[in-house]
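*Asks:* my questions are about this predicted structure, shown below with the sequence.
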Amino acid sequence: MAQAAYLHIPFCEQICHYCDFNKVFLKGQPVEEYLQSMAIEMKNTLETHPTTGLNTIFVGGGTPTVLDMKQMELFLKSIHTHLKPVNDAIEYTFEANPGDLSKEKLQLLKDFGVNRLSFGVQTFDDELLKKIGRTHRHKDVLRSIELAKEVGFKNISLDLIYALPGQTIESFYHTLEIAFGLEVNHFSAYSLIIEPKTVFYNLMQKGRLTLPSQENEAEMYELLMDEMEKHGYAQYEISNFSKRGFESQHNLTYWNNDEYYGIGAGAHSYIDGQRVANAGPLKKYMSLIEESGFPYLETHQVSVSEKMEEELFLGLRKTAGISKNKFEKKYGKSIHSIFGHQISEQKDKGLLEETEEMLRLTRVGKLLGNEVFQAFIGVI
């Protein structure tokens, strides 16, 4: 039974050069009609697949905070009506673009129960921000966090990206220094991945994109891990760090291989053992909602074999790793009876380590996580 919900707002005022998420330019889009379609999807989804209650709601994008006050209120009312986030214990997150949030908009979010903000900062180097297509600047981040704290938000996360074009280790260190001075409770930090159909991909194809070497990228990641630990942020997942008690419960839903609702254009769900993909283009999404009440493009019943593989490559992202007892209780077989050969192989390479209770990545394994995860795919 799903106890988490992701809601997708695909609108952006500016498309970042690295972004391959489902998004469209805001200008001229049927925003209110899209929000009404999302409300119908929420209602129908919860009626068809009821839940005893949600533990997390996460609104992502795109840029959810580009909605104006009227649109934001319409959207928040829909969530309140259909997903019922009335319990203070729910982790209720909005992704935010620094500079988009007025004090009035922040207060509106807070009044409707939003209690966590995730700011897409990426870097504090203004020249790098221009280079990657971001419209905010260093000063906008400082102001947005100041306003959020004034309104009463205590759970704030910052997204950072490293291994950016032309970025040096010194530049990344400087970004971390500034970030730690802001006294937020959570960081997500990812290395840049060049995805097809992005500006950066096209530049790379033309030989016009200069990226740090793999050695420098690895050095930045090691610097990240060391500095986070030094400043009191525990690494609880490959790319996520938090003060105690501020781990992202929504993202842990994915890494624990638990079920969740996905609402909106291009969103994905995992409900009743099925993985479901929504239509991505706005017109297609809205027409499917109008025709049938659901925007499903693909539905896949996940086999037991696939579930076990997913348990491995998702669970190993967590620093704590995978509980061998929980795996056996869930699937009726020991983890070694299914993946014993692969586990031994990765341990011999120094990428996995094992205790009586847990199986987890080593520090070197975190650097080569994708190689480890690949070892468990297509085994059964």
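*Replies:* Thanks, I have it. Residues are numbered from 1 along each chain as shown.
*Asks:* from now on I want contacts and neighbour counts done on CA atoms only, so please keep to that.
*Replies:* OK.
*Asks:* now do the helices in the stretch 51-200 of the chain.
*Replies:* Here the stretch 51-200 of the chain has its helices, by DSSP state H, counting those that start in this stretch, at 69-82, 103-111, 126-131, 138-151, 169-180, 199-205.
*Asks:* helices and strands around the last one, which ones?
*Replies:* It stands for helix 199-205. If contacts are counted by 3 or more CA pairs under 8 Å, 6 or more residues apart in numbering; DSSP states H and E, helix 199-205 sits against no helix or strand.
*Asks:* returning to that earlier point: adding distance to Ala89 and mean neighbour count, write the helices of the stretch 51-200 of the chain out as JSON lines.
*Replies:* Output for those, formatted as JSON lines (distance: least, CA to CA, whole Å; neighbours: other CA atoms under 10 Å):
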{"stretch": "helix 69-82", "distance to Ala89": "15", "mean neighbour count": "16"}
{"stretch": "helix 103-111", "distance to Ala89": "14", "mean neighbour count": "17"}
{"stretch": "helix 126-131", "distance to Ala89": "35", "mean neighbour count": "15"}
{"stretch": "helix 138-151", "distance to Ala89": "19", "mean neighbour count": "17"}
{"stretch": "helix 169-180", "distance to Ala89": "27", "mean neighbour count": "16"}
{"stretch": "helix 199-205", "distance to Ala89": "40", "mean neighbour count": "16"}
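*Asks:* dump those into JSON lines; add distance to Ala320 as well.
*Replies:* Output for the helices of the stretch 51-200 of the chain, formatted as JSON lines (distance: least, CA to CA, whole Å):
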{"stretch": "helix 69-82", "distance to Ala320": "33"}
{"stretch": "helix 103-111", "distance to Ala320": "32"}
{"stretch": "helix 126-131", "distance to Ala320": "34"}
{"stretch": "helix 138-151", "distance to Ala320": "30"}
{"stretch": "helix 169-180", "distance to Ala320": "24"}
{"stretch": "helix 199-205", "distance to Ala320": "34"}
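*Asks:* tell me which of the ones you listed sits nearest to Val24.
*Replies:* With CA to CA as the criterion, Val24 lies closest to helix 199-205 of the helices of the stretch 51-200 of the chain, at 14.4 Å.
*Asks:* let's bring in a second one:
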Amino acid sequence: MSSPTALYIHIPFCASKCFYCDFNTYSFHKEQADAYLNTLWVEMSMYAPMGASLQTIFIGGGTPSILSPDSLRKMFTNLQENFQIEAGAEVTVECNPGTIDAEKLAIMRDSDVNRLSFGVQAMDDDILQQIGRIHSVNDVLNSYQMARKHNFNNINLDLIFALPEQTLDQWQYSLDKVINLSPDHISVYNLTLEEGTKFYDWWNAGKLVLPDNEIEADMYRLSIDRLTQAGYLHYEISNFAKLGCDVKHNLIYWNNEPYIGLGAGASGYIDGCRYTNVRGIPEYIEQVDQGKKPIMYQERLVGIQEMAETIILGLQKRDGICFDRYQKLFGQPITKEFGQTIDQLAELGLVETSNNHLRLTDQGLMLANYVFTEFL
């Protein structure tokens, strides 16, 4: 397998935990964050001998933009010291509205960050408060305008639909407000209840009212209609981009290509082996201090498992998975192991063949998780 061309870095700190979030995150405390970052620099050095030439870097969380200007500067310095970063590489930093300022943006620009992703989630202050977000709509507008003034010309805004008691009109309002800002990329995700979150506990206790499945589907259809009408290309299940602004880093994942994952709870895929780092910050620091890569779990998928995963990941893209690429990867046509499954899903109107690709139909988009399980 080829050397990784992508890197993910996890910054697991937030000002507070949102009610729906099950990501590996912790409340920000400067001393703990400094110890974590010093350990992260060491973990970077463990992967430096690979000689990876990086085409994409994604710094996610958590809230990377919560870090101090000095910490951000050190992070980019360590990246440049440990990895070869190709000219024009896509470098993304996740930000929360209200956590950036002119100094942080200048450091990012000077460090060749060329893409920002803001976790907006809704353009309604009441809804933001109900889901545990600490920013306001005004924070969104100020942060977005500040980023534009600092010449960031590739900005993503995230939104979540099917939030508690959210109506179709409320979703359309948030969607249209974001479209009017004209970001370069928009991601829309339906709310999923995850065990261990406040929302899950409230729902389990009968204290959380969610839109029904029909309204949720209507919200997704509305997203597709409004965004494509506004000139955004629907290139992944949840992602829409202006021309040339599709996320190269995500395509590494969906094409099942290798990438490095660094930080507590981060995952990577190297030499055909998937791995996940330990989640706890003390455990992460302890293992790295002992000179060990902080890997909690690793698995090598082979044979039909690897084939199925390649199909499922490829179907995340609207153009689907290329038959020729699959044949080159596995030395056999996709129909050899999955012909019957594909035929059955096609009869149900959930997948189709188009331009030598297997892709989800419009109906298949609504039932994507069902389609994926059929390949397992």
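*Replies:* Cool, got the structure. Fair warning: this is a prediction, and the values are worked out from it, not measured in the lab.
*Asks:* so which of the helices of the stretch 51-200 of structure 1 comes closest to Ala189 of structure 1?
*Replies:* Set against Ala189 of structure 1 and scored by CA to CA, the helices of the stretch 51-200 of structure 1 come closest in helix 169-180, at 10.3 Å.
*Asks:* just want the angle from that closest one to helix 138-151.
*Replies:* Angle, helix 169-180 of structure 1 to helix 138-151, by axes from the mean of the first three to the mean of the last three CA atoms, to 10 degrees: 20 degrees.
*Asks:* counting contacts, what elements does helix 169-180 of structure 1 pack onto?
*Replies:* Helices and strands touching helix 169-180 of structure 1, by 3+ CA pairs under 8 Å, 6+ apart, are helix 214-230.
*Asks:* buried residues in the helix it packs on?
*Replies:* Residues of helix 214-230 of structure 1 classed as buried by neighbour count (16 or more other CA atoms under 10 Å): Glu217, Ala218, Met220, Tyr221, Glu222, Leu223, Leu224, Met225, Glu227, Met228.
*Asks:* check contacts around the third one.
*Replies:* Spelled out, that is Met220 of structure 1. Tyr162, Ala163, Ile169, Phe172 (CA atoms under 8 Å, 6 or more residues apart in numbering).
*Asks:* and if you look at the last one?
*Replies:* Each residue near Met228 of structure 1 by CA under 8 Å, 6+ apart is listed here: Ala234, Gln235, Phe241.
*Asks:* which one among the contacts of Met220 of structure 1 gets closest to Ile263 of structure 1?
*Replies:* Tyr162 (29.7 Å).
*Asks:* skipping its backbone neighbours, what lies nearest that closest one in space?
*Replies:* Nearest residue to Tyr162 of structure 1, sequence neighbours excluded (CA to CA, 6 or more residues apart in numbering): Ser191, at 4.8 Å.
*Asks:* burial measure for that neighbour, as a count.
*Replies:* Counted with other CA atoms under 10 Å, residues neighbouring Ser191 of structure 1 total 15.
*Asks:* what sits against it?
*Replies:* For Ser191 of structure 1, the contact set (CA under 8 Å, 6+ apart) comprises Ile161, Tyr162, Ala163, Leu164, Glu217, Tyr221.
*Asks:* now swap in Asn38 of structure 2 and tell me
*Replies:* Applying CA under 8 Å, 6+ apart, no residues qualify as near Asn38 of structure 2.
*Asks:* tell me how far the aligned partner of it in structure 1 lies from Gln71 of structure 1.
*Replies:* By TM-score structural alignment, Asn38 of structure 2 lines up with Gln36 in structure 1. According to CA to CA, to the nearest Å, Gln36 of structure 1 and Gln71 of structure 1 sit 10 Å apart.
*Asks:* mean deviation, the strand or helix carrying Val371 of structure 2 versus structure 1?
*Replies:* For Val371 of structure 2, the host element (DSSP states H and E) is helix 368-374. Its aligned residues in structure 1 lie a mean 0.3 Å from helix 368-374 of structure 2 after superposition (mean CA distance after the TM-score superposition for structure 1).
*Asks:* sorry, back to before: take the contacts of Met220 of structure 1 and write them to a markdown table, including distance to Glu32 of structure 1.
*Replies:* Formatted as a markdown table, those follow (distance: CA to CA, whole Å):
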| residue | distance to Glu32 of structure 1 |
| --- | --- |
| Tyr162 | 36 |
| Ala163 | 38 |
| Ile169 | 44 |
| Phe172 | 40 |
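*Asks:* nearest to Phe246 of structure 1, of those residues?
*Replies:* Here the nearest of these to Phe246 of structure 1, counting by CA to CA, is Tyr162; it sits at 22.5 Å.
*Asks:* neighbours around the closest residue to Glu290 of structure 1 other than its chain neighbours, how many?
*Replies:* Closest residue in space to Glu290 of structure 1, ignoring its immediate chain neighbours: Ser37 at 7.8 Å, by CA to CA, 6+ apart. Close neighbours of Ser37 of structure 1, defined as other CA under 10 Å, add up to 25.
*Asks:* circling back to that earlier point, for the contacts of Met228 of structure 1, pick the one with the most neighbours.
*Replies:* For the contacts of Met228 of structure 1, neighbours tallied by other CA under 10 Å; top is Phe241, 25 neighbours.
*Asks:* surely that residue meets Val184?
*Replies:* No: when contacts are counted by CA atoms under 8 Å, Phe241 of structure 1 is not listed as touching Val184 (10.9 Å).
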